[in-house]
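Participant: after the sequence you'll find the predicted model.
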Amino acid sequence: MKPRLSVILALLAVSVAVRLIPYVLAQFGMTVEPGNTVYPWNFSPFLPLCLFGGAMFARARMAYLVPFAAWLLGDLGVWALTGRADWAFYAHQPVIYLSVALVAFIGFSLRRGRSWKRVAGAGLGSSLAFFVFSNFGVWAFGGGAIYPLNFAGLVECYVMAIPYLRNTLVSMAVFLPVLFSRVALTKPTAVPGYRLASSRT
């Protein structure tokens, strides 16, 4: 089985669009700050695609480069829509990229077998890993402006991020079955063999 390029490109486009939708809505007066809106932050096919890429992309480096490029495109889109460079290039951004890479790395474990139990386990594990690492970055590099730089502040950061973890888990439950199904996968087409016709004189 190999990935169907059209489906992967479509979901990547949706991933970028989902990141930009709240900032587009902000142009019409909607509040875009995650704590002050009902927008379903972190509900996106992006992390499921990272996991899928680690499992299915023939070239390992593409499992990292494709999501990095998509995330960077989203960041640049946020900057273009808001004019806020600090929203596109933020202090904990390297931690986010490392968290994305970790999800892709977990996907490599599915190269040895892709039963539904293994896919579900990888989805759960990568969701938790992204939650732990990304929110640690928010706390550690926030300068104490949002959460105090002590243990209580770290706990508060994780507690406040639980709704985003929920949305990530829902994303995994929705998009992983699609990605590891015949919707996104196709059997390689066999190349027919030809024999040279014998020459006649």
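Facilitator: Structure received. Numbers count the residues shown, from 1 in each chain.
Participant: alpha carbons only for contacts and neighbour counts from here, please
Facilitator: Will do.
Participant: is it true that Leu149 touches Phe141?
Facilitator: No - counting by C-alpha atoms under 8 Å, Phe141 is not a contact partner of Leu149; they are 9.2 Å apart.
Participant: which stretches of the chain form helices?
Facilitator: Applying DSSP state H to the chain gives helices spanning 5-25, 46-56, 60-82, 85-88, 93-107, 116-140, 151-160, 162-179.
Participant: structure B:
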Amino acid sequence: MLLAALIVLAALTRVLPHPPNFSPVAAIALFGGAYFANRSWALIVPLAGLFISDLVLASMHGGLYATWFSGAHIWVVYGLIALTTLMGFGLRGRVGGGRVLGYSLAGAVLFFVVSNFAAWLGNPMYPQTLAGLMASYVAGIPFFQWSVAGTLFYSAILFGGFSLLRARLPALRLQTV
């Protein structure tokens, strides 16, 4: 039930009006990596939410969305979400506020650095020079602030909410999801 709820949450929050890049997908990836007993499900849940919302966004926006997220860049995005899940494996058994904050920030920075590098490589708008690379990073800054805010917000809700549930439900104390 929780797995389905997280997939729906990820898909809905990307489709409903929101600031750009303010999404729970990275937080769900970290949470899944930290808590899902089955590591395969930890990878599948955020990727499924991302995929479902991509399908909905593509149908809503047609060619514009499909063109913007076509090619290698989309594989970079999916790869980064999978990598964020793998980062979450490092939180297993060691979840705490400081660690969740650090991993959330590290995931957001990694996403920014790698996805903007990929945009520079794959977008003819940016010249293949150091100046073009810097331009791609500068263009990404407005989105980065929302990515960090979204990851921190949803990480606080997921990890904090689960911690509160564990305190109230003894069955959750000894096991992961």
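Facilitator: Yep, that arrived. These numbers were taken from a predicted model, which means no experiment stands behind them.
Participant: need the TM-score from the superposition.
Facilitator: Comparison of the two superposed chains (TM-score structural alignment, normalised by the length of structure 2) gives a TM-score of 0.83, and 167 aligned residues with a C-alpha RMSD of 2.2 Å.
Participant: related to what we said a few turns ago, which neighbours do Leu149 and Phe141 of structure 1 share?
Facilitator: In terms of C-alpha atoms under 8 Å, 6 or more residues apart in numbering, Leu149 of structure 1 and Phe141 are not both contacted by any residue.
Participant: can you pull the contacts of the residue nearest the centre of structure 2?
Facilitator: Structure 2 has Ala26 as the residue nearest its centroid, 2.1 Å off, counting by C-alpha atoms, centre = their mean. Applying C-alpha under 8 Å, 6+ apart to Ala26 of structure 2 gives the contacts 46, 81, 84-85, 104, 107-108, 151.
Participant: just Leu105 of structure 2 next, same as before
Facilitator: 148, 151-152 are the contacts of Leu105 of structure 2 under C-alpha under 8 Å, 6+ apart.
Participant: now Val56 of structure 2
Facilitator: The contact partners of Val56 of structure 2, taken as C-alpha under 8 Å, 6+ apart, are Val15.
Participant: counterpart of it over in structure 1?
Facilitator: With the correspondence set by TM-score structural alignment, Val56 of structure 2 lines up against Gly77 in structure 1.
Participant: and what of Trp41 of structure 2?
Facilitator: Residue pairing (TM-score structural alignment): Trp41 of structure 2 is matched to Met62 of structure 1.
Participant: the residue nearest to the centre of structure 2 -> structure 1?
Facilitator: Using TM-score structural alignment, the equivalent of Ala26 of structure 2 in structure 1 is Leu47.
Participant: do Leu80 of structure 2 as well
Facilitator: By TM-score structural alignment, Leu80 of structure 2 lines up with Ser99 in structure 1.
Participant: would you mind measuring from that match to Ser134 of structure 1?
Facilitator: Distance from Ser99 of structure 1 to Ser134 of structure 1, counting by C-alpha to C-alpha, to the nearest Å: 6 Å.
Participant: same deal with Leu98 of structure 1?
Facilitator: According to C-alpha to C-alpha, Leu98 of structure 1 and Ser134 of structure 1 sit 8 Å apart.
Participant: neighbour-wise, which of the two wins?
Facilitator: Ser134 (23 against 16; other C-alpha atoms under 10 Å).
Participant: so what's the more buried one up against?
Facilitator: Ser134 of structure 1 makes contact with 95-96, 99, according to C-alpha under 8 Å, 6+ apart.
Participant: quick one: residues contacting Phe89 of structure 1.
Facilitator: Counted by C-alpha under 8 Å, 6+ apart, Phe89 of structure 1 has contacts Asp75.
Participant: what's the answer for Ala60 of structure 1, then?
Facilitator: Listed by C-alpha under 8 Å, 6+ apart, the contact set of Ala60 of structure 1 reads Gly54.
Participant: now swap in Pro148 of structure 1 and tell me
Facilitator: Residues near Pro148 of structure 1 by C-alpha under 8 Å, 6+ apart: 139, 154.
Participant: returning to what we had before: and the buried ones among the contacts of Ser134 of structure 1, selectable in ChimeraX?
Facilitator: Here is the ChimeraX command that selects the buried residues among those (16 or more other C-alpha atoms under 10 Å):
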select :95,96,99
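Participant: pipe the contacts of Ser134 of structure 1 into CSV and attach distance to Phe89 of structure 1 per row.
Facilitator: Putting the contacts of Ser134 of structure 1 into CSV (distance: C-alpha to C-alpha, whole Å) gives the following:
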residue, distance to Phe89 of structure 1
Val95, 12
Ile96, 11
Ser99, 16
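Participant: looking at structure 2, name the residue matched to Val14 of structure 1.
Facilitator: By TM-score structural alignment, Val14 of structure 1 lines up with Leu9 in structure 2.
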